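Participant: pasting the sequence and the predicted coordinates here, then a few questions.
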Amino acid sequence: MPRGNFFMNDQCTWIELKMENGVTRMSGSSRAEFGHSVLDEDGLECGVSGGWTWNDHSLVIESDLHGYLPLYVHHTPDRLLVSDSPLPILSRLERRDLDPIALGFFCRAGFLIGDRTLFKDIQRIPAGARLTWTAGTLETELTPWKKTESPKSIKEAIDGWSDRFRVAMKRRLPVGDRFDLPLSGGRDSRMMLLELHGLGHAPRRVLSLGSSDSGASSDTSIASHLAHRLGLTFQEVLEHDVDWLSAERQRHVACGFEALEHVWLMPLWNELLQGGAFWYDGLGVGSLTRNSVASPEMAKLLRDGQFSDWASGLFALTAATSPRWLAPILERTPFCIADDQSVLSDLQAEFSRHRDAPNPITSFTFENWGRRSIALNPLAICRSQSRVELPFMDRDLVSWARSIPIEMMHENDIQTDACHRLYPEFSSLPFDDGSPPKKAKASLWLRYRRHRRKCSFFKNHARYFGTLPFEALSDSTDKSGSHRALVLMFHLASVDSLMSDR
């Protein structure tokens, strides 16, 4: 029986197999499917789908080609546990141990790398994996992604990317089904909307997070302008009346405690899930075509052998808090967390797998930041919606994007150029800067009530942090760092409660 129900998510699916006196006993779901299967013109999989099947003799588990579906496994000679979240597995283990190195990287970056989880005895299932369990024996087959020859010129890179994007969209047409489309002021959603519009498909509604009254250059204002220009129904999604603790708790559980970011998007995901229709999502493209971690300055650090400085630059671009807050938080946390050198060594080992790629930095971020954090938006937080179309995750488009040399990425903004070439009549419409929408200021009473709730949480559940949470709550000199410090302390306090069944 599972131990404790702290932060459990009843939307998660699991299966457990136990060998007892030569007999296999199964509990949970004998069959599970995740993601959305998309077949190419030859009937081969090019989407993001996976799952498992138990036939009373063998269990076959398959992950998607890129490993973006959150699938987890615990294996001993006489027992196997599989789930789409680490939490159902953890609740069924008699012994629970944290992974200090995974925790160390997580505290510095806000996500995980490789196939580690926060828990020693639970692993993420690798990309392109087929696991077969029979009578206590687990066999693993890995299918590497098919590499594509790199383009010889910028024109070839942009043309190849544009052509494959259009093919990816045609493979994912709504075919009469109603659908929604979340639209920002950025490139991803704009390209999907304009391509669908050109093919004669209109969304039931276009949604954007925030208010168009926040300025002509705001994310929502740009999205509203485009939607109205196309004659589409536009809906603003405002911040829900949910306090910070409740929103963070909901996100943490949905993500299996594996990411510190995304909470500001929760109102949008809740609105889409309640709407009942499927939608299109731009997952995958950011880490491959417009990647701040792969800037010329960051690339030079790697060329010069300054990996530690590159790692510091990576951490500064993530959801991690500032060094001012990190050190005292780690000192007060009631469990072992790896030091800087151990974390750096593990990061180097993971990065070494990507050094021979045409663009090693984007290869690393796609397989780690994208896979272990950003993908949790449509594939974990929104797991109750079985169909979310992910055209930028198309097998052929991803393979082409990964083949583009880093030097070409520095010379041109591939996605922006492709967008302007494909839709020249909209090239004068600006893009937003990618920052989260500004929230409307809450009333003084609401702010006071939320402040008191935060103070109460840390006083009752995280006394070991001492005065740190209250210093962060009152800090006005480093608002971003102090807020992220609060999120990290909330996360660590929640993990502590999770491990001790409190």
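Facilitator: Okay, I see it.
Participant: rest of the way, CA atoms for contacts and neighbours
Facilitator: Fine.
Participant: Met26 and Pro405, how far apart?
Facilitator: 48 Å (Cα to Cα, to the nearest Å).
Participant: look at Asn270 and say how many residues are nearby.
Facilitator: Asn270 has 14 neighbouring residues, counting by other Cα atoms under 10 Å.
Participant: and if you look at the one 5 residues further on?
Facilitator: Counted by other Cα under 10 Å, the residues lying close to Gly275 total 12.
Participant: and here's the other structure:
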Amino acid sequence: MKPVFLQLSWGPDGVTAEGDHTYYHGNAIEQADGTRNGVYSEWSWDGDTLKVGTCRYGMSPLFYYCGDTEIFVSNSIPKLLELGAPNAWDDDAMAVFIRRQTFLGEDTPFKHIRATPPGARLTWKDGHMTLEGKAFAPKPQHLKRSAMIDGVIDLFAQAIARRLPQTDEFYLPLTGGKDSRHILLELNRQSALPKACVTASFPPPLTNQDREIAAQLAARVGVPHITLPPPPPGIADEQRKNIMTNFCTVEHGWAVPLVDFLKANTQASFDGLGLDVFFNTIWYSEHRARLYEESAFETLATDLLGDSEAAFSVIFTSETNRRFCRSRAIARLVKELKIHANCPHPVAAAQFWSRTRRTTSTFTFGMQNSIPTVHTPFLDLDLFDFVYGLPKSSLRESSMHVDVISNAYKNFSDIGYFVRKEHQTIDKKYLRKLSLDLVRNNSRHVTKPTVLNRKKTNYSLLKSFVTGDKLDLDWLQPNLLACLLQIEGHNHRLPRQ
């Protein structure tokens, strides 16, 4: 990802500007009624007024720091830090992040650096900033299930038709799941197949049944299938990913080889981002839905945050545990949960505006930022609004997305879906290399302040290195450790602290 920035400073002699005066990134489609359909972010500086905007989802956020007489805007948090934005931790945001592995709202790791909100309209002039933008509520849908399925089929076909590539020289990432399969089968129906499908491989101990199913799908539609190797052992790819995702997720490290392939070989691609949390909510349960209905927000937040406190007593210093404490996380999460209480499917809505928007999308619009066009048909205005308004009772009745695909593409219904296996093959080489890399990184900058308890963390990492035991390492949340160590290492190298 190429960092792009604009730095404005206001003083007695007017405004001085450094960086790019205009910026645009995304896949917006201009519609006949003047609306813009798709995901995008942009800014413009005309010498008098700065205007920053994002699409209604805010899926491709920009980041900004606004001081008394200056404002920095960029697609890169590391770039803002290099420009001199304050690097103090946001304690409330970090309290949630270490427990939920996602940021909420416009939070980032840093108190003074913010992400632009959904539908952002930021204006800065003569040292004064105004900002509008927030998550939008759906229009409830009251339909029979058959009408819902037909509606999704028709609206998805329309979404793909609006985004048909002008060439077949593009590659399509394909998994054994539902979203990329739906994209491939609709492209096939509209005679717009890719040059090839490409599937990433997970590192051990994760299984790769994905590759087998993807190969079957590609063969059935008649396009080549490419399988990529897993990332190498260690944290090198994890560190590259952290920069591309602006330190905002501990996920997606496995996808670095896929991103490298797409960057080198294609100008356009498709991504299934958007509706999986409504079709198949990852953390949905009847218990959580009932807590939402009863407005038991603190109980719901407590449930969602899980219990990693024992590990934190080892990983963090006592001061860090006080600052990033569980009570802060509960209070911040409660505030976010209340925003979505009146949605037809509040559990899924809360997940969409937090996890999907701030974590899942970092792969699509952070790691793939160098690809000129990444189409996201599930975020098409008409399709998204239709599904967003469906009641949870209909979406949870059975697997809505499987039913949609089976009804729309009957000749492919014999090809199964990926199901993660409980039994996994442990590769101690991967585990030990990861443990050793973390020890080495944790032992740097030993004279600098840190949120980590270096002694206890290194002891536990060395134990996992000796045993090669996956549970010993997983308990320490190695990807979170890698992210925190990298943030601190980055800050230690900056001239201004």
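Facilitator: Looks like it came in fine. A quick note: this is a predicted structure, and the numbers were derived from the prediction, not measured.
Participant: now the TM-score, please.
Facilitator: Overlay of the two chains. TM-score (TM-score structural alignment, normalised by the length of the second structure): 0.89; 484 aligned residues with a Cα RMSD of 2.9 Å.
Participant: neighbour-wise, which of Met26 and Pro405 of the first structure wins?
Facilitator: Counted by other Cα under 10 Å, Met26 of the first structure and Pro405 do not tie: Pro405 has more neighbours, with 20 against 16.
Participant: the more buried one maps to what in the second structure?
Facilitator: Mapped onto the second structure by TM-score structural alignment, Pro405 of the first structure lines up with Pro391.
Participant: setting aside sequence neighbours, what's the nearest residue to that match?
Facilitator: Excluding its sequence neighbours, the residue lying closest to Pro391 of the second structure (Cα to Cα, 6 or more residues apart in numbering) is Pro344, at 4.9 Å.
Participant: and the one you found? What does it align with in the first structure?
Facilitator: Checking TM-score structural alignment: Pro344 of the second structure goes with Pro358.
Participant: the residue of the second structure sitting at the aligned position of Phe457 of the first structure: how many residues sit nearby?
Facilitator: Per TM-score structural alignment, the equivalent position to Phe457 of the first structure in the second structure is Asn441. Asn441 of the second structure has 17 neighbouring residues, counting by other Cα under 10 Å.
Participant: let me see the ranges of the helices in the stretch 351-497 of the second structure.
Facilitator: According to DSSP state H, counting those that start in this stretch, the stretch 351-497 of the second structure carries its helices in the segments 361-362, 381-388, 392-395, 400-408, 428-442, 454-467, 470-474, 478-492.
Participant: okay, the shortest one sits on what stretch of the first structure?
Facilitator: If I follow you right, that is helix 361-362 of the second structure. Matched against the first structure by TM-score structural alignment, helix 361-362 of the second structure falls on residues 375-376.
Participant: the residue nearest to Pro391 of the second structure should be in a strand, yeah?
Facilitator: No - Pro344 of the second structure is assigned coil when assessed by DSSP: H, G, I helix; E, B strand; the rest coil, not a strand.
Participant: wait, doesn't it sit right on Gly389?
Facilitator: Yes - using Cα atoms under 8 Å, Pro344 of the second structure is in contact with Gly389, at 6.2 Å.
Participant: quick one: the residue nearest to Pro391 of the second structure from Phe279 of the second structure, how far?
Facilitator: Distance from Pro344 of the second structure to Phe279 of the second structure, by Cα to Cα: 13 Å.
Participant: repeat that for Met244 of the second structure.
Facilitator: On the measure of Cα to Cα, Met244 of the second structure and Phe279 of the second structure end up 28 Å apart.
Participant: of the two, which one has the most company?
Facilitator: Met244 (25 against 21).
Participant: contact partners for the more buried one?
Facilitator: 1, 362, 366-367 (Cα atoms under 8 Å, 6 or more residues apart in numbering).
Participant: what's the match for it in the first structure?
Facilitator: Matched to the first structure by TM-score structural alignment, Met244 of the second structure sits across from Ala254.
Participant: got it, and Asp150 of the second structure?
Facilitator: Alignment note (TM-score structural alignment): Asp150 of the second structure maps to Asp159 of the first structure.
Participant: equivalent analysis for Asn479 of the second structure, please.
Facilitator: By TM-score structural alignment, Asn479 of the second structure lines up with Val487.
Participant: roughly how far apart are the nearest residue to its match once chain neighbours are set aside and Arg372 of the first structure?
Facilitator: Of all residues not flanking Val487 of the first structure in the chain, Leu260 sits nearest, at 7.0 Å (Cα to Cα, 6+ apart). For Leu260 of the first structure, the distance to Arg372 of the first structure (Cα to Cα) stands at 11 Å.
Participant: mutual contacts of those two, please.
Facilitator: Shared contacts of Leu260 of the first structure and Arg372, defined by Cα under 8 Å, 6+ apart, comprise Phe111.
Participant: matching Ala161 of the second structure against the first structure, which residue comes up?
Facilitator: Structural alignment (TM-score structural alignment) places Ala161 of the second structure against Lys170 in the first structure.
Participant: burial count for its match?
Facilitator: 15.
Participant: and Lys263 of the second structure, helix, strand or coil?
Facilitator: Under three-state DSSP, Lys263 of the second structure comes out as helix.
Participant: how about the equivalent of it over in the first structure, what does it touch?
Facilitator: Mapped onto the first structure by TM-score structural alignment, Lys263 of the second structure lines up with Leu273. Counting by Cα under 8 Å, 6+ apart, Leu273 of the first structure makes contact with 382, 384-385.
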